[in-house]
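In: Just a sequence and a predicted model for now, questions to come.
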Amino acid sequence: MNDELVPLSELRQAIDIALSESMNDVSLHRFLASRAKTMHRSIGFADGDQVELLQQFVHRYIQQVPEVLDHFHKISVAAGVEDELEAFLNIAIDYFLQPLEITASHRGLLKIMDAAYLTHRLIEEVNDRFLSNAGVSISPIDNTEDNVVMHFLIGETLANELDLAVHYSVEMLISQDALFSKHSLMLYVDAQKYNQNNAQENETSKTENSVHLALQR
């Protein structure tokens, strides 16, 4: 795999076009307004117009995808597992460029929301495998809470189907014995654990990169 993910430029362009076209999308505004009225009580809003806050959240959530994929790619190269994880990166990009049939009922930004959710969930699932098997994270952000919000926005039925698609992809493509016993990954994990034990990691960048509403528990 090359040092740079060439399809990311195409992905960024598709996202920029979708976001630009959504600015005056009345149907999207109505959709978010209907969702705002039924948000679960565990999800709180900061002060301000709820629909506007949801729209800002959706835009940031989507815009973050190329950067997350690029970082994921660079981490996989540093850990020497880019060949093993390349399939996940290709799947994530295809979510946007070749959407799944189960999202066919959505158009415009709603379809992009589906693709972004699939990508963020895919990264979350792969990262969970690394945390449980190697004890280190390879994701640049903790997107769990953001995914909960997007799950609600997309709708329970479709979001559950998308979750199953992600789970199936991870199960099919990750061979834990082969991946987590790879020497280069073991060296990377040891280095990460050494750094964590000997220096407080700067959490500022992770905090700045998170894109969540004022989630309240």
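Out: That came in fine, so what should we check first?
In: rest of the way, CA atoms for contacts and neighbours
Out: Will do.
In: which element is S34 on?
Out: If you go by DSSP states H and E, S34 is part of helix 26-37.
In: That helix: how far from the chain's middle?
Out: 23 Å (C-alpha atoms, centre = their mean, to the nearest Å).
In: then this one, side by side with the first:
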Amino acid sequence: MTPQAVLEIIDHARRKEARSGTFLKQLHDKAASLPSAIHFEGDGRPAACLFQFAIEYIEMAPRLIECVDTCAREAGTAQLFDPFVKAAIGYFTRPSALLLHYAGLDGLLIRAYLCHRLMEEMHENNHSIRSGGLVDIEATRANLLVHELIGEPFANELDDSITVTVLQIAGTPDYYELNLNPFVEQVNNDTWDWMRRYWENLLVRNHIRFSLGSGRA
């Protein structure tokens, strides 16, 4: 399976949502229960802002997978990154039995969250990547918002599953010490620039803001 297969899964779910409106209705309820640190600016309706944010967040997942895969291959480090790429694609193409209960865009939001959190943890578990500054603060805030949309305790269980996956892939101290500067250098070229710009504007573009100094934000 490839990132293109993930895009096709997302496209199918979007067509289904266009007929049912189920996910948008869910977001109406979610918008009312979000923490006070999350604000909606302008005249945009909170549910509509959240809906477009979620669509973009979901569609970002296969593009992130493809970007990591491309950069790893061009840097000659594909073997090290293949387990992360395969795990991320698998969230969409081979979901666990638990995720099969979530079949629409709500399910894809969960799968995208797993993908983005996996890549975030990959970033944290190697000193070369971590010091490379590849993960923008806005990407972290986007993950926090999705954590809230999924809701606890389920979102916490998903985070725990990510921890287990990362330990399985990169659970030894040797992985943290690996010199992955060739990957970091490759990522810091044009292949990654468009994605960094996308993340930087994701929340603003959808009229969503985190209050400064507000705990987790």
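Out: Right, received. Where do you want to start? In this text, all values refer to a predicted model and were calculated from it rather than measured experimentally.
In: After superposition, what is the TM-score?
Out: The TM-score (TM-score structural alignment, normalised by the length of structure 1) is 0.81; 202 aligned residues with a C-alpha RMSD of 2.8 Å.
In: related to what we said a few turns ago, by contact count, what packs against the helix holding S34 of structure 1?
Out: In terms of contacts (3 or more C-alpha pairs under 8 Å, 6 or more residues apart in numbering; DSSP states H and E), helix 26-37 of structure 1 is packed against helix 50-78.
In: what is the orientation angle of the helix it packs on with helix 26-37?
Out: Inter-element angle recorded for helix 50-78 of structure 1 and helix 26-37: 90 degrees (by axes from the mean of the first three to the mean of the last three C-alpha atoms, to 10 degrees).
In: Relative to structure 2, what is the average displacement of helix 50-78 of structure 1?
Out: By mean C-alpha distance after the TM-score superposition for structure 1, the fitted helix 50-78 of structure 1 averages 1.0 Å away from its aligned residues in structure 2.
In: Provide the aligned range in structure 2 for the helix holding S34 of structure 1.
Out: Aligned using TM-score structural alignment, helix 26-37 of structure 1 spans residues 21-32 in structure 2.
In: can you count the residues close to A155 of structure 2?
Out: 19 (other C-alpha atoms under 10 Å).
In: ok, G155 of structure 1 to R35 of structure 1 distance?
Out: 9 Å (C-alpha to C-alpha, to the nearest Å).
In: So between the two, which is more surrounded?
Out: Neighbour count, other C-alpha under 10 Å: between G155 of structure 1 and R35, R35 has more, with 18 against 11.
In: what about that one, distance to L28 of structure 1?
Out: Distance from R35 of structure 1 to L28 of structure 1, counting by C-alpha to C-alpha: 11 Å.
In: follow-up on the earlier one: go ahead and name everything in contact with the helix holding S34 of structure 1.
Out: Helix 26-37 of structure 1 is touched from outside by S22, Q50, V51, L54, Q55, L109, L110, L153, with contacts defined as C-alpha atoms under 8 Å, 6 or more residues apart in numbering.
In: next one: stretch 55-62 of structure 2
Out: The contact list for stretch 55-62 of structure 2 (C-alpha under 8 Å, 6+ apart) reads 3-4, 6-7, 10, 89, 108-109, 112-113, 115-116, 142, 202.
In: export those residues to JSON lines and tack on neighbour count, secondary structure and distance to F40 of structure 2?
Out: Formatted as JSON lines, these follow (neighbours: other C-alpha atoms under 10 Å; DSSP: H, G, I helix; E, B strand; the rest coil; distance: C-alpha to C-alpha, whole Å):
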{"residue": "P3", "neighbour count": "22", "secondary structure": "helix", "distance to F40 of structure 2": "32"}
{"residue": "Q4", "neighbour count": "13", "secondary structure": "helix", "distance to F40 of structure 2": "33"}
{"residue": "V6", "neighbour count": "22", "secondary structure": "helix", "distance to F40 of structure 2": "30"}
{"residue": "L7", "neighbour count": "18", "secondary structure": "helix", "distance to F40 of structure 2": "28"}
{"residue": "I10", "neighbour count": "21", "secondary structure": "helix", "distance to F40 of structure 2": "26"}
{"residue": "I89", "neighbour count": "24", "secondary structure": "helix", "distance to F40 of structure 2": "32"}
{"residue": "L108", "neighbour count": "26", "secondary structure": "helix", "distance to F40 of structure 2": "23"}
{"residue": "L109", "neighbour count": "23", "secondary structure": "helix", "distance to F40 of structure 2": "20"}
{"residue": "A112", "neighbour count": "25", "secondary structure": "helix", "distance to F40 of structure 2": "22"}
{"residue": "Y113", "neighbour count": "26", "secondary structure": "helix", "distance to F40 of structure 2": "21"}
{"residue": "C115", "neighbour count": "26", "secondary structure": "helix", "distance to F40 of structure 2": "26"}
{"residue": "H116", "neighbour count": "24", "secondary structure": "helix", "distance to F40 of structure 2": "23"}
{"residue": "A142", "neighbour count": "23", "secondary structure": "helix", "distance to F40 of structure 2": "14"}
{"residue": "L202", "neighbour count": "21", "secondary structure": "helix", "distance to F40 of structure 2": "13"}
